[in-house]
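Q: Provided below are the primary sequence and the corresponding predicted coordinates.
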Amino acid sequence: MMNRKIIVITVILIVIISAVISMEITQIGHSNTHVHTSSSNISSSVTEPRSNISTTESFSTERDAIFIGDGAPAYALLKMKDKIYALGGGVAVIFSEDLSPLCYAKLKYNIWKAEKYDEDRFVSMQQWYSLPGSIAMFDSELNLIWSVDGNFTDFRVANNKIYAIESRSGFLESRNGSYYLDIFDGNGNLIRSFKALDVKEIAGRTVIQYLLSIEVKDGKIYVPYVSGEAEGPYKLTLLRFDEQGNLELKKVIYEAKENMDRTYIYSYKDGLLLAIEGPICRYIYTDREGNIVGKAGWKPPLEAGFRNCWGQAKVLNDRVYVFGHDECLFAGFVGLVDESSLYVNEYNESMYYTRVQEIVLQKGGTWQDNSVVYDILSDGDELYVIGIVQMSLPSGAFIVRVDPDLKVNINNLLEQADVVYLEDIPPCKS
């Protein structure tokens, strides 16, 4: 009799435990319920004060990749105080180094780009559908310190200052406007402002061509832009100023019949690296005088005569990484330039070889479409990559952690990645 009672009690306990586990799985699974967040009031520069960023033990599993569900940040990566910050779309999610989500916050600021100012602060710029916006500084706990309204198209942090390029024409409202270079101190005070060039000097065939980029190297300010007639040929022109606003260099460094869209510029070793968007899709190395010393590229596939790429670059540990979006495949890509290997392209140009991974993956047996890689971050022996995939269910941002040589197949990591929603992550305490 006693054995029968024990058996009955054991069965009841098993049933109760199974029911509890089933409830927990139901709460964790979100196959039909999504949280949709948006960057409301993005014109406002105010974010709710926060302090004492919390951590949680709920996501302590070490990961190599993770998806954050609908409305998640996908545009910028930072590392501050041993934490990884994913930013964009009016949302910020803070991770530990092993990609365990710690907390999230909603910001009244649509961050498109961010750079660390010091160990406690970072500078950001908002952009909305390729339109320029304001710049702002936040602390490591996501409190807004200051913001400056304007049509800023790019900025750089250097020499304890913020260098920004701004359209003073109301942006695309008039071809008679001008671009100015503004220099701010760490408190957001304007130190100096001077005109860089007139809007009418830009080829101006597409909106993206008006989004000028900026780089600062050894006290010199560099700005590239595309000039020429709307039908071509197109000329990539480089400007160099000193900090007093004196123009030291204006030089055409590259010319092509194919259209050149936005050009990004970065410091590289003793010179510069320029990444050109559009059909031309080039990565050009120059010295400080604008003389070409090398070119890098990769081959987006041809499809019905159409070829295009949205391609940025970053110089991390003296190595050049390229990333962006291949419009032929509707797929994001990330690659590493190999300067020990050359090939000759169809235009008879000698180019450095670039090994590229396309983000084309299946999730749950379903092919996912239209991915973009927006930013990368180097952290010692690891490289973090952030982007977005228009997944069938869910659609969301991804972060993947790989080796700096990109030897790991990113698609395999993403196919196995967990999907976590903002509602599953605790808010950063206020």
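A: Looks like it arrived, so ask away. As the structure is a prediction and not an experimental result, all values here were calculated from the model.

Q: could you use CA atoms for every contact and neighbour count after this?
A: Fine.

Q: show me where the stretch 251-400 of the chain has its strands.
A: Using DSSP state E, counting those that start in this stretch, the strands of the stretch 251-400 of the chain run over 263-268, 271-276, 282-286, 292-296, 309-316, 319-326, 331-344, 350-359, 362-363, 366-367, 369-379, 382-390, 396-402.

Q: reformat these as JSON lines; add mean neighbour count and distance to residue 90.
A: As requested, these are exported to JSON lines (neighbours: other CA atoms under 10 Å; distance: least, CA to CA, whole Å):
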{"stretch": "strand 263-268", "mean neighbour count": "23", "distance to residue 90": "24"}
{"stretch": "strand 271-276", "mean neighbour count": "23", "distance to residue 90": "27"}
{"stretch": "strand 282-286", "mean neighbour count": "22", "distance to residue 90": "31"}
{"stretch": "strand 292-296", "mean neighbour count": "17", "distance to residue 90": "35"}
{"stretch": "strand 309-316", "mean neighbour count": "22", "distance to residue 90": "22"}
{"stretch": "strand 319-326", "mean neighbour count": "23", "distance to residue 90": "21"}
{"stretch": "strand 331-344", "mean neighbour count": "18", "distance to residue 90": "22"}
{"stretch": "strand 350-359", "mean neighbour count": "20", "distance to residue 90": "24"}
{"stretch": "strand 362-363", "mean neighbour count": "16", "distance to residue 90": "26"}
{"stretch": "strand 366-367", "mean neighbour count": "11", "distance to residue 90": "28"}
{"stretch": "strand 369-379", "mean neighbour count": "23", "distance to residue 90": "15"}
{"stretch": "strand 382-390", "mean neighbour count": "21", "distance to residue 90": "15"}
{"stretch": "strand 396-402", "mean neighbour count": "24", "distance to residue 90": "13"}
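
Q: want to throw the ones you listed into a markdown table with distance to residue 5?
A: Output for the strands of the stretch 251-400 of the chain, formatted as a markdown table (distance: least, CA to CA, whole Å):
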| stretch | distance to residue 5 |
| --- | --- |
| strand 263-268 | 75 |
| strand 271-276 | 76 |
| strand 282-286 | 77 |
| strand 292-296 | 77 |
| strand 309-316 | 68 |
| strand 319-326 | 66 |
| strand 331-344 | 62 |
| strand 350-359 | 58 |
| strand 362-363 | 48 |
| strand 366-367 | 50 |
| strand 369-379 | 57 |
| strand 382-390 | 55 |
| strand 396-402 | 52 |
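
Q: try it against this one:
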Amino acid sequence: MMNGKIIAITVILIVIISAVISMEITQIGHSNTQVHTSSPNTSSLIEHDNSTTLSTTGRDAIFIDRKDPKKSLDVPQYAILKIKDKIYALGGYNDEGVAVILSEDLRPICHAKLKHKLWRAEKYDEDRFVAMSIWYWYSETLAAAGSNITMFDYKFNQIWSVNGNFTDFKVANNKIYAIEHRGNSSYLDIFDGNGNLIKSFKVLDDEEIEEGQQYSLTLEVNDSKIYIPYISGNVTGPYKLMLLRFDEQGNLELKKEIYVTKEPEGVEHIFSHKNGLLLAVSSSSCRYIYVDKDGNILGEATWLPPSRNGCWAKAKVLNGRAYIFGWDPNLFTGYVGLINESIYAIYLNESIYHAKAQEIFVQRNGTPQGNSLVRDVLLDGDKLYVIGLVQMYPPSGAFIAKVDPYLNEDISYLLERADVIYLEDIPPCKS
């Protein structure tokens, strides 16, 4: 296992995953957990006169770029939400955060600058959302980073914030459940809607986890049960995919070995799916594992890349459908897909599903442009919103596309004819 010095430098390894394209290099430290109620995070808040909206014409896709090439990554590229009939695109880069509010037909309304970039976000209720932000601190002798769990209202007022080294969180049962790494262990913290810590208990020690995986723990909450998958094993393998189940009092109810593999893996997401759990697994191939609540395998799906040279896999379960998205390292493009559980691979003697997936890539004059990735998806009625990042000349920056939720549309075509909007031309949100 890693020694104390390395741990102090490398907490929140999820930052590396977030920067596959943008090449972020992060050294990480830890700060004690505490609640803050001040609101220094915005330079402008929301209440905007629609008469200054950039365009009255809706569209199916847009790029949000920066006029300054040095700020091409300071765009809302990470998370997408819908609050009060508006689309919220969230993101930023390094220690600068940015958010853009759009209409349902992707007309930009206003933008807000934030204290930190927002890496993940979930809606709490009709007026508030919870986000995990990542921060960095540099000096001539020290570089450090961490992550916060923060609640905002729909005007981007910061209601409360908790400092820590968080790797994942979920909103459920009017509470916020978060995985935090402290010292040589990972803990499950439960907060109420006011940011008060209700319960905190240890879920795993570093020595139980395969080296390099200990700061990427993810969780799911279902019927007041907390599920945490992890990879166990030393650096040379073999590796075990394990599943933990706790009640809200911290009692361990299940510690299950799902399977053993010879190749290193990582679990990017875990979600409730039908009567069980969906685990999105990154390895030499992309796949999800569908297990029951006791960790018994019910099915498995494989998808891109076909050459099996590596995968960054993410997933969301929306309206009972399992969406997959991420980055294909073979084509240097992001993709979004939908698992089709009705089609089986007949030639395999196990339950392997095919996945219907589209590559997200930008075309200029019919030529695909690489360096893109999909960060998040949002299902709203009969439309699926897709958000991600493209780096090319031009357009570049964040993209948002509105597509058929069954992925019957040509997403590449939508991106090719997308409007290019510069963040500097979007009016600031007003308080």
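A: Everything's here; your move. Computed from a predicted structure; not experimentally measured.

Q: can you calculate the TM-score here?
A: Scored against TM-score structural alignment, normalised by the length of the first structure, the superposed chains reach a TM-score of 0.83; 375 aligned residues with a CA RMSD of 2.0 Å.

Q: before we move on, the earlier item: and of the strands of the stretch 251-400 of the first structure, who's closest to residue 107 of the first structure?
A: Closest to residue 107 of the first structure of the strands of the stretch 251-400 of the first structure, according to CA to CA: strand 396-402, at 16.8 Å.

Q: ok, and what's touching the closest one?
A: 64-74, 382-390, 408, 410, 413-414 (CA atoms under 8 Å, 6 or more residues apart in numbering).

Q: and if you look at stretch 39-56 of the second structure?
A: 107-110, 112-116, 154-160, 425-431.

Q: again, only using 6 Å
A: Contacts with stretch 39-56 of the second structure, where a contact means CA atoms under 6 Å, 6 or more residues apart in numbering, come from 109, 112, 113, 114, 115, 155, 156, 158, 429, 430, 431.

Q: check which helix or strand covers the second one.
A: Following DSSP states H and E, one finds residue 112 of the second structure within strand 108-114.

Q: check contacts around residue 162 of the first structure.
A: Contacts of residue 162 of the first structure by CA under 6 Å, 6+ apart are 156, 183, 184.

Q: next one: residue 159 of the first structure
A: Here residue 159 of the first structure is in contact with no residue (CA under 6 Å, 6+ apart).

Q: and residue 429 of the first structure, by the same measure?
A: residue 53.

Q: again, 10 Å this time
A: Contact partners of residue 429 of the first structure, counting by CA atoms under 10 Å, 6 or more residues apart in numbering, are 49, 50, 51, 52, 53, 54, 55, 103, 104, 105, 141.

Q: the third one: what secondary structure?
A: Secondary structure, DSSP: H, G, I helix; E, B strand; the rest coil: residue 51 of the first structure is coil.

Q: what's around it, how many residues?
A: Neighbours of residue 51 of the first structure under the rule other CA atoms under 10 Å: 13.

Q: residue 99 of the first structure matches what in the second structure?
A: Here residue 99 of the first structure is matched to residue 106 in the second structure, going by TM-score structural alignment.

Q: surely its match is in a helix?
A: No: assigned with three-state DSSP, residue 106 of the second structure falls outside any helix and is coil.

Q: residues near it, how many?
A: 21.

Q: right, and it touches residue 61 too?
A: Yes: applying CA atoms under 10 Å, one finds residue 106 of the second structure in contact with residue 61, separated by 7.1 Å.

Q: where exactly do the strands run in the stretch 51-200 of the second structure?
A: 61-65, 79-83, 86-93, 96-102, 108-114, 117-123, 128-138, 143-153, 158-164, 166-172, 175-182, 185-191, 197-205.

Q: now do the same contact list for the residue nearest to the spatial centre of the second structure.
A: Residue closest to the average C-alpha location in the second structure (CA atoms, centre = their mean): residue 120, at 5.0 Å. Counting by CA under 10 Å, 6+ apart, residue 120 of the second structure touches 78-80, 90-91, 130-134, 149, 168-169, 375-376.

Q: and in the first structure, which of the residues you listed remain?
A: Among those, the contacts conserved in the first structure (both residues aligned by TM-score structural alignment, their matches' CA atoms under 10 Å) are 78-80, 90-91, 130-134, 149, 168-169, 375-376.

Q: from the residues you listed, list the buried ones, please.
A: 78-80, 90-91, 130-134, 149, 168-169, 375-376 (16 or more other CA atoms under 10 Å).

Q: I'd like to know which of these is nearest to residue 179 of the second structure.
A: residue 168 (5.5 Å).

Q: quick one: map that closest one onto the first structure.
A: Aligned partner of residue 168 of the second structure by TM-score structural alignment: residue 154.

Q: residue in the first structure paired with residue 296 of the second structure?
A: Per TM-score structural alignment, residue 296 of the second structure is aligned with residue 291.

Q: find the nearest non-adjacent residue to that match, please.
A: residue 253 (6.6 Å; CA to CA, 6 or more residues apart in numbering).

Q: from residue 66 of the first structure, how far out is that neighbour?
A: Separation of residue 253 of the first structure from residue 66 of the first structure (CA to CA, to the nearest Å): 41 Å.

Q: what do you get for residue 125 of the first structure?
A: In terms of CA to CA, residue 125 of the first structure sits 25 Å off from residue 66 of the first structure.

Q: can you check residue 331 of the first structure too?
A: 18 Å.

Q: residue 379 of the first structure and residue 385 touch, don't they?
A: No: with contacts counted by CA under 10 Å, residue 379 of the first structure stays clear of residue 385, the gap being 11.2 Å.
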